[in-house]
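K.L.:
Okay, here's the prediction I keep looking at, along with the sequence it came from:
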Amino acid sequence: MILNVNIGQMPIQLDMKANLSHILNMMGQIEEGELLILPEAALSGYDHDLRFLDQIDVNQLQDSLDHLTEQVKMRKVHLIFGSSLRENEKWINAGIYLSPDGNMEVYRKVNLATHERNAFTAGSQLPIFNMETNQGVVRFGIQLCREIRFPEQWKFLSMEGAQFIAYLTNVISVDSLPVWKSHLISRAAENQRFILGSNVADLNQGCPSIVVSPKGDVLEEIISDKVALKRVQIDLSSVSNWYLDQSRTDVVKIKSDITR
């Protein structure tokens, strides 16, 4: 199965209207049936000083989500992006999938950064999402930012049947760039999955926006402070369980204890 994917990066501001405009502009550059990946907090914006959450207009956020949902449905595209979301009077750091049929799926960040833990509520599941395409169903997972450092989560998603993992981040730290890129190559090669990653556009990017193949080959990457969009055609038949099936489960076993 062939899938056309687009990795996009944009400056992310504490200005939801500006963020929404960037997202819509990028959606306008992709073709019907294609997938667009955008960074962590692409809609809501993000700041290390988490008091920014107190300034979010929840009604504006919901209106923006509704507008994106309608635009995705009208354009018949697939969109994965990040945003803070308000659920049950609490904030979550979310990865969101909007599908052409108008549905919204949400991944709630499981492994929050230490400074996030008093402001966000951590998720408790690593779900697999289904993407309906003309060629069949594609299965995928989402990981956010520092979860790059927890390979067991990526292995779990792969064992659960993810064919690609969307990696959404918002990291600005020039010193971390080679390390985080290496992490993504390892996550792809050790699990034999495609990694589709998007980071914020910034002079001091701490991680590239990137597409990595199941062999660990970098198919595309963006390291820039500019708005950018790259299209890559990926062949999902190259996804494999060859290494996963060789895991010594008598020594270490990764399994789910979540009741479905």
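P.N.:
Noted; the coordinates are in hand.
K.L.:
From here on, just use CA atoms for contacts and neighbour counts.
P.N.:
OK.
K.L.:
Strands of the stretch 151-260 of the chain, start to end?
P.N.:
Assigned by DSSP state E, counting those that start in this stretch, the strands in the stretch 151-260 of the chain fall at 164-168, 194-198, 209-212, 218-222, 228-235.
K.L.:
Quickly compare those strands and say which is most buried.
P.N.:
Mean neighbours per residue, mean count of other Cα atoms under 10 Å, is largest over the strands of the stretch 151-260 of the chain for strand 194-198, with a mean of 30.
K.L.:
count of residues packed around residue 67?
P.N.:
By other Cα atoms under 10 Å, 14 other residues sit near residue 67.
K.L.:
what does residue 146 give?
P.N.:
Neighbour count of residue 146, defined by other Cα under 10 Å: 17.
K.L.:
With residue 245 instead?
P.N.:
Around residue 245 there are 10 other residues, counting by other Cα under 10 Å.
K.L.:
now it: how far from residue 125?
P.N.:
Going from residue 245 to residue 125 by Cα to Cα, to the nearest Å gives 23 Å.
K.L.:
same thing with residue 199?
P.N.:
23 Å.
K.L.:
alright, now check it against this:
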Amino acid sequence: MKIAALQMVSGIQLQSNLAQARQLMEQAASLGAELVVLPEYFCAMGARDTDKIAYCEAFGVGPIQDFMARAARELRLWVVAGTLPLQADDAQHVLNTSLVYSPQGDCVARYDKIHLFRFDNGREHYAESDVVQAGAQPVVCDIKARNGEVWRLGLSVCYDLRFPELYRMLSAQGADLLLVPSAFTHTTGQAHWEILLRARAIENQAYVLAPGQGGVHENGRRTWGHSLLIDPWGEVMALQASGAGVVLGSLSRERMQQVRQQLPALTHRVL
């Protein structure tokens, strides 16, 4: 099954970001991809964190969700809308939500980001919980390739990557492909991004697909990019360092089984 991570450098304007997302989805489809995954906040990186509140949507209703459903249906793709802001329990917060759409345009899975980023090194300061309400439930979902193979997705977002217990739970539920749509900062990405992604692949003997925001944004923020596809042995199969683009690769059931058979670490778990 061919899959693609779509790297973006999203700006402030919603419609221009959606147009770029559509262009990248069309490019991936033309290359044979059956599943495409957009990065965190593909729809907009606002001038301020609170801008998310202005374009958040109720689950199942809104122009961003309508756009994603239509694109999935028209391009006959499985589409993971990296994240978009959905309404939370109060008007001062949003949920940072990843949605999975079938090639028929149906939303078949929803994951609300559980772990909320906080970072302060004296020069950069981020506190996601100021605007985002945390989710609570790990989510897996099955997708069917055109050849009939079923692959189980394990959903996660960005800062979740630092919490291996989440991925162990997804693995225990049978996840074959771990998704990590992200907007890693340049500082933290340069230090930790690839090593954490490869670790999640190695310890769970699963594929990892991680589409990122990658560049300098209109709001002045700089994201790390380096969107990756990693195999169950921890080898990087495809990468794009910066700028918008398509990171394409193929899943192989035989490769995953080979890794799990030659080093049956998942069966050796004690705790």
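P.N.:
Done, it's in. From a predicted model like this one, the values you see are computed outputs, not experimental measurements.
K.L.:
For residue 145 of the first structure, which of the strands of the stretch 151-260 of the first structure is the nearest?
P.N.:
Of all the strands of the stretch 151-260 of the first structure, strand 164-168 sits nearest to residue 145 of the first structure, with 6.1 Å by Cα to Cα.
K.L.:
That closest one vs the second structure, average distance?
P.N.:
Superposed on the second structure, strand 164-168 of the first structure shows a mean distance of 0.6 Å to its aligned residues (mean Cα distance after the TM-score superposition for the first structure).
K.L.:
Now do that strand: which range of the second structure does it align onto?
P.N.:
Mapping strand 164-168 of the first structure onto the second structure (TM-score structural alignment) gives residues 177-181.
K.L.:
Give me the contact list for that stretch.
P.N.:
Contacts of stretch 177-181 of the second structure with the rest of the structure, by Cα atoms under 8 Å, 6 or more residues apart in numbering, involve 37-40, 82-83, 151-158, 161, 167, 201, 206-212.
K.L.:
List the ones among these that fall in helices.
P.N.:
Among these, the members falling in helices (DSSP state H) are 167, 201.
K.L.:
show me where the first structure has helices.
P.N.:
16-27, 58-75, 151-159, 177-191.
K.L.:
want to throw these into TSV with distance to residue 9 of the first structure?
P.N.:
Listed next are those as TSV, based on distance: least, Cα to Cα, whole Å:
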stretch	distance to residue 9 of the first structure
helix 16-27	9
helix 58-75	17
helix 151-159	23
helix 177-191	16
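K.L.:
Quick one: closest of these to residue 221 of the first structure.
P.N.:
Nearest to residue 221 of the first structure among these is helix 177-191; the distance by Cα to Cα comes to 9.8 Å.
K.L.:
tell me the average deviation of that closest one from the second structure after fitting.
P.N.:
Looks like 1.1 Å for helix 177-191 of the first structure (mean Cα distance after the TM-score superposition for the first structure).
K.L.:
Residue 125 of the first structure: neighbour count?
P.N.:
Residues lying near residue 125 of the first structure (other Cα under 10 Å) number 15.
K.L.:
ok, it touching residue 141?
P.N.:
No. Residue 125 of the first structure lies out of contact with residue 141 (Cα atoms under 8 Å); the separation is 11.0 Å.
K.L.:
need the longest strand for the second structure.
P.N.:
strand 78-87 (DSSP state E).
K.L.:
Which other helices and strands does that strand contact?
P.N.:
On a contact count with 3 or more Cα pairs under 8 Å, 6 or more residues apart in numbering; DSSP states H and E, strand 78-87 of the second structure meets strand 35-37, helix 63-75, strand 94-101.
K.L.:
what angle separates it from helix 63-75?
P.N.:
In this structure, strand 78-87 of the second structure runs at an angle of 170 degrees to helix 63-75, with axes from the mean of the first three to the mean of the last three Cα atoms, to 10 degrees as the basis.
K.L.:
could you check the angle strand 94-101 makes with strand 78-87 of the second structure?
P.N.:
Here the directions of strand 78-87 of the second structure and strand 94-101 differ by 160 degrees (the same axes, to 10 degrees).
K.L.:
ok, and what's touching strand 78-87 of the second structure?
P.N.:
When contacts are defined by Cα under 8 Å, 6+ apart, strand 78-87 of the second structure is touched by residues 34-43, 52-53, 55-59, 64, 68, 72, 93-103, 143, 157, 181-182.
K.L.:
Could I have the PyMOL command that selects the buried members from these?
P.N.:
In PyMOL, a selection of the buried entries from the contacts of strand 78-87 of the second structure looks like this (16 or more other Cα atoms under 10 Å):
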select buried, resi 34+35+36+37+38+39+40+41+42+43+52+53+55+56+57+64+68+72+93+94+95+96+97+98+99+100+101+102+103+143+157+181+182
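K.L.:
Mind putting the strands of the stretch 151-260 of the first structure into TSV with distance to residue 76 of the first structure?
P.N.:
Shown next, in TSV, are these (distance: least, Cα to Cα, whole Å):
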stretch	distance to residue 76 of the first structure
strand 164-168	19
strand 194-198	20
strand 209-212	23
strand 218-222	24
strand 228-235	17
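K.L.:
Please name whichever of the ones you listed is nearest to residue 106 of the first structure.
P.N.:
Residue 106 of the first structure lies closest to strand 164-168 among the strands of the stretch 151-260 of the first structure, at 12.6 Å (Cα to Cα).
K.L.:
quick one: terminal-to-terminal distance for stretch 158-168 of the second structure?
P.N.:
In stretch 158-168 of the second structure, first residue to last residue: 16 Å (Cα to Cα).
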